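Peer 1: could you work out the structure for the sequence below:
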Amino acid sequence: MTSRLTRLGYIDVRRTSNPVRRKVRSRGVPPALANNELFYTEDTATAARSITQALAPLRLDVATDLRDDFAATMHGVRLRNVSMLYLDLHVAATIDIPVLGQYFAVHMPMNGRAVVNHRGQTFEANTIRALVTTPGVPLRIDFDDDSPQLIIRIEARAIAAHLTRLLSRALSKPLEFEPEFDLATEAAMRWHTAVQLIHTEVFHPGSLIQRGQGIGAVEELVMSTLLQLQPSNYYDEFLQPPQPDQRRTVVREAMNYIDDHLAERITMESVAKVVHMSIRSIQQGFREELGMTPMTYLRERRLERAHEDLTDAIPADGVTVTAVAERWGFHHLGSFAVEYRKRWGEAPSDTLRR
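Peer 2: Next comes the predicted model:
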């Protein structure tokens, strides 16, 4: 379908229509992804190249006596910073990734099992035990026969920014999760619910996400749920009750005010009036907690919202770069384009066309 959900960004979704394939039984593809096949191939080299686009440069190994039965498929959709992918290699195979890309992923086997090695831990992933990956380190997965995986991919920049806002301070070190995720606990039901919400929103025509609305809220729910459930190097701080700290409280209140009024004219005077603190105190708090000024934070958040609008837009929307820039307070198009490219690595018009 031609919609916001087909533009994965990190993978070329163009494929051969009705590719020639042998008859294989249904592999339990989630209904929401059934019409979003990214690739099908019976060639291991082609499969490795295609999976590389969705994950990272990798090596795919299949035993010689299993190659005649090999068939790889991937289905998927992407919201903005959260993607739902379904990978099936059909036979026993090994994926070796020397360095994972800048994303976190929850790999959930839908059947069978896979032995994973990640961040110094080796364990069996199965229908009640998932794998949570961390960027920039190796990953090895030994798939058993008939062991398809549902993968929830979360872009690293997005979850780091979300955690920064939740903690009201800059992250002192990169976020890292424990690899083993127990899906059988009562608490893990919240994760299942978040995943089901993505599926429901993608599956049902006319849903908020299908109309390009509510994407941010759904993604924040997914990120918050993972941060709350899965141990990480920020887990204790994330869960502990807020400690009385006037400076951090001021920063949090100022951040909330800025986030709630991004499309309006915001000055340091208006922020100071809301949080009942001097401009100097607010600026000092932002520098110490976030490593930036309040106005830099404002600009960054507006750039994020502009990027979201341009990413979500489709040609039929009639959206223009100028309209999006002005909506988020950028009234000089040239300066906006420069700042946007510096932040996102491409021109606003490129995002809109993608």
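Peer 1: C-alpha only now, for contacts and for neighbours.
Peer 2: Fine.
Peer 1: quick one, helices of the stretch 51-200 of the chain?
Peer 2: In the stretch 51-200 of the chain, the segments counted as helices under DSSP state H, counting those that start in this stretch are 156-167, 189-203.
Peer 1: wait, isn't Val132 in contact with Asp182?
Peer 2: No: counting by C-alpha atoms under 8 Å, Val132 stays clear of Asp182, with 10.3 Å between them.
Peer 1: just give the nearest non-adjacent residue to Ile159, would you?
Peer 2: Nearest residue to Ile159 in three dimensions, chain neighbours excluded: Met223, at 6.3 Å (C-alpha to C-alpha, 6 or more residues apart in numbering).
Peer 1: second input sequence below; structure requested for side-by-side comparison:
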Amino acid sequence: MANQIENLWREVRELSLGTEIDHLASPPSPVQFLRDYVSQSKPCVISNAIAHWPALKLWSDPAYLTGALSNDLVSLHLTPNGCADAVSQGSTGDLCFASAHVEKVPFPEALQAVRSSSKGKSVAYLQQQNDCFRTEYSTVASDCDGDISWATEALGCSPEAVNLWIGTDLSVTSFHKDHYENLYAVVSGEKHFLLLPPTDVHRLYVRRYPAANYSYYRDSEAFKLELEQPVRHVPWCSVDPYPSPEREASERLIYPLFFEGPMPFHCTVKAGEILYLPSMWFHHVSQTPGDGGYTIAVNYWYDMQFDIKYAYFNFLQSVSYESSSLNPILSWREDEDSESGDADMSP
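Peer 2: You can find the predicted model right below:
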């Protein structure tokens, strides 16, 4: 079985995905998008798709956003290290799935917290899943389109959620997947994606970790990470694709399937571009700020089809995998009710 699974990683690249992410110079027709990308579960980056958005010109100016959203309360996510929805070490030394401290604050205060973030003290990230762009940021919603028209026609439905993300290079999103077709539009700065197809699930070393939440105490500027009660477990990936030099050797020993397997796909999505990220693709996200000192993105989540591809994925992840030359990988199976939502806590 080991050889067959390892062959699968390579064959899906040779037969379907290639070695690089496709870049389209203009938006595809709905038929082309459905035929060449959605049906093949194949990512692509599209240029010249949002050039008409007022947001591209307006949102790089902090004064514009602060003025437009001066009376709006938004969800501010705070962590000590910029890693929310990620595997972290708890107070007892055990690993847990850590979520950010979240509080509602006026947008001007929140944006200032983002721009003044400092690793080791407090890293602020403006985001809230569950359609935050059309709720918390409705005042500036007209600066963008309500959907991606050619994707809406191709997929046969409107977005279930539209989310806004504002952060700095200190915020990083760990490897995870989402059960949505994701159209990810960058408005300011750049987003850097590492991508792995669903066929590579065993390489991500997904395990179940007890859920925990950060609490932030403003008077002492201290964080405390506490386990949820009652205990809830979340399936998550703990692979760090960019370990520090002093940790790299040990990380390669702990996660050999990731570091010794085929290279992840890499793409940079610049301001004005859209990434189509197919459902169930694993992705790790970092970012580079733009002129305003932050990165901004708007993503559109469309419902995925729970079709034969989903059945294939569930079968694959249920298979115990042991390489003849590497450490055994225990099989795992998701409990959909316990999974954290994008969690694309994607920046």
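Peer 1: where does the TM-score land?
Peer 2: TM-score for the superposed chains, counting by TM-score structural alignment, normalised by the length of structure 2: 0.23, backed by 143 aligned residues with a C-alpha RMSD of 7.4 Å.
Peer 1: dump the helices of the stretch 51-200 of structure 1 to CSV, plus mean neighbour count.
Peer 2: Shown next, in CSV, are the helices of the stretch 51-200 of structure 1 (neighbours: other C-alpha atoms under 10 Å):
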stretch, mean neighbour count
helix 156-167, 17
helix 189-203, 17
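Peer 1: and those: which comes nearest Phe286 of structure 1?
Peer 2: helix 156-167 (11.9 Å; C-alpha to C-alpha).
Peer 1: before we move on, the earlier item: need the contact list for the residue nearest to Ile159 of structure 1.
Peer 2: Counting by C-alpha atoms under 8 Å, 6 or more residues apart in numbering, Met223 of structure 1 touches Ile154, Ile159, His162.
Peer 1: part of a strand, is it?
Peer 2: No: per DSSP: H, G, I helix; E, B strand; the rest coil, Met223 of structure 1 lies outside any strand segment and is helix.
Peer 1: list the contacts for Val102 of structure 2?
Peer 2: Per C-alpha under 8 Å, 6+ apart, neighbours of Val102 of structure 2: Ser75, Leu76, His77, Leu78.
Peer 1: distance of the residue nearest to Ile159 of structure 1 from Arg190 of structure 1?
Peer 2: Separation of Met223 of structure 1 from Arg190 of structure 1 (C-alpha to C-alpha, to the nearest Å) stands at 12 Å.
Peer 1: elements contacting the lengthiest strand in structure 2?
Peer 2: Longest strand in structure 2, counting residues (DSSP state E): strand 206-217. When contacts are defined as 3 or more C-alpha pairs under 8 Å, 6 or more residues apart in numbering; DSSP states H and E, strand 206-217 of structure 2 packs onto strand 95-99, strand 101-106, strand 222-227, strand 233-237.
Peer 1: hang on, Arg301 of structure 1 packs against Asn256?
Peer 2: No: Arg301 of structure 1 is beyond contact range of Asn256, at 11.4 Å (criterion: C-alpha under 8 Å).
Peer 1: more neighbours, the two?
Peer 2: Taking other C-alpha atoms under 10 Å, Arg301 of structure 1 and Asn256 do not tie; Arg301 has more neighbours (18 against 13).
Peer 1: re the thing from before, return the set of buried residues in the longest strand of structure 2.
Peer 2: Val206, Arg207, Arg208, Tyr209, Pro210, Ala211, Ala212, Asn213, Tyr214, Ser215, Tyr216 (16 or more other C-alpha atoms under 10 Å).
Peer 1: what sits closest to the first one if chain neighbours are left out?
Peer 2: Spelled out, it's Val206 of structure 2. Cys237 (4.4 Å).
Peer 1: surely the one you found meets Phe175?
Peer 2: Yes: in terms of C-alpha under 8 Å, Cys237 of structure 2 counts as a neighbour of Phe175; the distance is 6.0 Å.
Peer 1: hmm, back to that, got the angle for the longest strand of structure 2 vs strand 95-99?
Peer 2: 50 degrees (axes from the mean of the first three to the mean of the last three C-alpha atoms, to 10 degrees).
Peer 1: for the closest residue to Val195 of structure 1 other than its chain neighbours, what are its contacts?
Peer 2: Leaving aside its chain neighbours, Val195 of structure 1 sits nearest to Val222 (7.4 Å; criterion: C-alpha to C-alpha, 6+ apart). Each residue near Val222 of structure 1 by C-alpha under 8 Å, 6+ apart is listed here: Trp191, Ala194, Val195.
Peer 1: can I get these in a markdown table with distance to Pro348 of structure 1?
Peer 2: What follows is the contacts of Val222 of structure 1, written out as a markdown table (distance: C-alpha to C-alpha, whole Å):
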| residue | distance to Pro348 of structure 1 |
| --- | --- |
| Trp191 | 34 |
| Ala194 | 31 |
| Val195 | 31 |
